[in-house]
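[1] Curious how this folds, go ahead:
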Amino acid sequence: MKVEINWKKGLLFEGITESGHSVKLDYVPDGKTSEGPAPMEVFLVSAGVCSGMDVVDILRKMKKDIKEFKIVIDGKRRKEFPRIFTDVEYNYFINGYNLNSSDVEKAINLSFEKYCSIIAMIREKVNVSYSLKML
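    Just a heads-up that it's a prediction; the model follows:
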């Protein structure tokens, strides 16, 4: 996998993926307007989508009908540099027609233990946990 990163101005960068998609990332002090999310915000979004794709794919293979699905991630970072995440909590909210919590828990656990590459990369240094709320 290869990406290209181009500096635009200030701390604004544009990343271009191998598949041709682009994303702007920016960082400005609190209260100022930015032109894109900060890198650590994008990391959490990617971490959520990584697991979310797994969960949806697994539940579909189980012939489950998902009506509504949301993940809220709470990431805590240490104060000193580098300001890495120390804790990442996934909060899953899901609703469907033939869903039960045990099937959803199974899908989440498979994502956490087998499929999500981001969780696999961070779990040795970061406390990664989750909660589930059936809607």
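[2] Going by C-alpha atoms from here, please, whenever you check contacts or count neighbours.
    Noted.
[3] For whichever helix or strand residue 73 is part of, list every residue counted as buried.
    In this structure, residue 73 is located in strand 66-77 according to DSSP states H and E. Within strand 66-77, the residues that qualify as buried are 71, 73, 75, counting by 16 or more other CA atoms under 10 Å.
[4] Next: stretch 55-62.
    The neighbour-count check on stretch 55-62 (16+ other CA under 10 Å) flags 55-56, 58-59 as buried.
[5] do stretch 122-135 as well
    122-123, 126, 128, 130.
[6] swap in stretch 97-114?
    Those would be 99, 103-105, 107-108, 110-112, for stretch 97-114 by 16+ other CA under 10 Å.
[7] likewise stretch 87-94?
    Within stretch 87-94, the residues that count as buried by 16+ other CA under 10 Å are 87-92, 94.
[8] ok, residues contacting that stretch?
    Identification of contacts with stretch 87-94 by CA atoms under 8 Å, 6 or more residues apart in numbering yields 48, 66-77, 126-135.
[9] 6 Å - rerun?
    68-76, 126-135 (CA atoms under 6 Å, 6 or more residues apart in numbering).
[10] Following up with a second sequence; could you model it the same way so I can compare the two?
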Amino acid sequence: MNVTWLGEHRFVGVNPSGQQLLIDNSPTKIGVSPMDALLGALATCTAVDVVDIMAKRRTPLTSYRIEVEGERAETHPKRYTHITVRHIAGGSGVMLDALTKAVHLSHEKYCSVAASLNAEMSVEAVVEESAVPS
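    Below is the predicted model of the structure:
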């Protein structure tokens, strides 16, 4: 990835395929901050794994979102010290134990972003009530 300064605290990253990512830590934010981008990378990295694992188990998801929050140190470099990741999913036949297994497999074995972070993590799986079969 190549990163180019756009002025203020705004940068654009371009990967070898040409996709762009706007990182913005300026007062007039029009992009995400570097730390928000890190949380987003963690969430999407694990999400890809969970979607694939659930599909392989023949219980594909029809709804899915990840809520991710980070607590930061008060002193520089103000890194994340604790990150909470909540996977909320639904679909026909999706059971909590299978979703929990998929989430833990991703966080503990497959997600390279999670493996790269030096922060304590809490991970939770929730099956949406409206999506639970009756």
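[11] okay, the buried residues of strand 66-77 of structure 1 in TSV with distance to residue 17 of structure 1 next?
    Compiled in TSV, the buried residues of strand 66-77 of structure 1 are given as follows (distance: CA to CA, whole Å):
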residue	distance to residue 17 of structure 1
71	24
73	24
75	25
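[12] ok, these vs residue 83 of structure 1, which is closest?
    Of all the buried residues of strand 66-77 of structure 1, residue 83 of structure 1 sits closest to residue 75, with 11.4 Å by CA to CA.
[13] Tell me how far the equivalent of residue 97 of structure 1 over in structure 2 lies from residue 64 of structure 2.
    In structure 2, residue 97 of structure 1 lines up with residue 92, judged by TM-score structural alignment. According to CA to CA, to the nearest Å, residue 92 of structure 2 and residue 64 of structure 2 sit 13 Å apart.
[14] So the most centrally placed residue in structure 2: helix, strand or coil?
    Taking CA atoms, centre = their mean, the centroid of structure 2 lies closest to residue 43, which sits 0.6 Å from it. Residue 43 of structure 2 falls in the helix class when you classify it by DSSP: H, G, I helix; E, B strand; the rest coil.
[15] excluding its backbone neighbours, what's nearest it?
    The shortest distance from residue 43 of structure 2 to any non-neighbouring residue, by CA to CA, 6 or more residues apart in numbering, is to residue 66 (6.3 Å).
[16] do the same with residue 15 of structure 2
    Nearest residue to residue 15 of structure 2, sequence neighbours excluded (CA to CA, 6+ apart): residue 1, at 4.2 Å.
[17] Now do the contacts for residue 131 of structure 1.
    residue 91.
[18] how about it, what's its partner in structure 2?
    Per TM-score structural alignment, residue 131 of structure 1 is aligned with residue 124.
[19] can you count the residues close to residue 9 of structure 2?
    Look at residue 9 of structure 2: counted by other CA atoms under 10 Å, it has 14 neighbours.
[20] Contact partners for whichever residue in structure 1 pairs up with it?
    Mapped onto structure 1 by TM-score structural alignment, residue 9 of structure 2 lines up with residue 11. Each residue near residue 11 of structure 1 by CA under 6 Å, 6+ apart is listed here: 26-27.
[21] same thing but at 10 Å, please
    When contacts are counted by CA atoms under 10 Å, 6 or more residues apart in numbering, residue 11 of structure 1 touches 25-28, 34-35, 38.
[22] Quick one: which of these hold up in structure 2? List them.
    Among the contacts of residue 11 of structure 1, the contacts conserved in structure 2 (both residues aligned by TM-score structural alignment, their matches' CA atoms under 10 Å) are 25-28, 34, 38.
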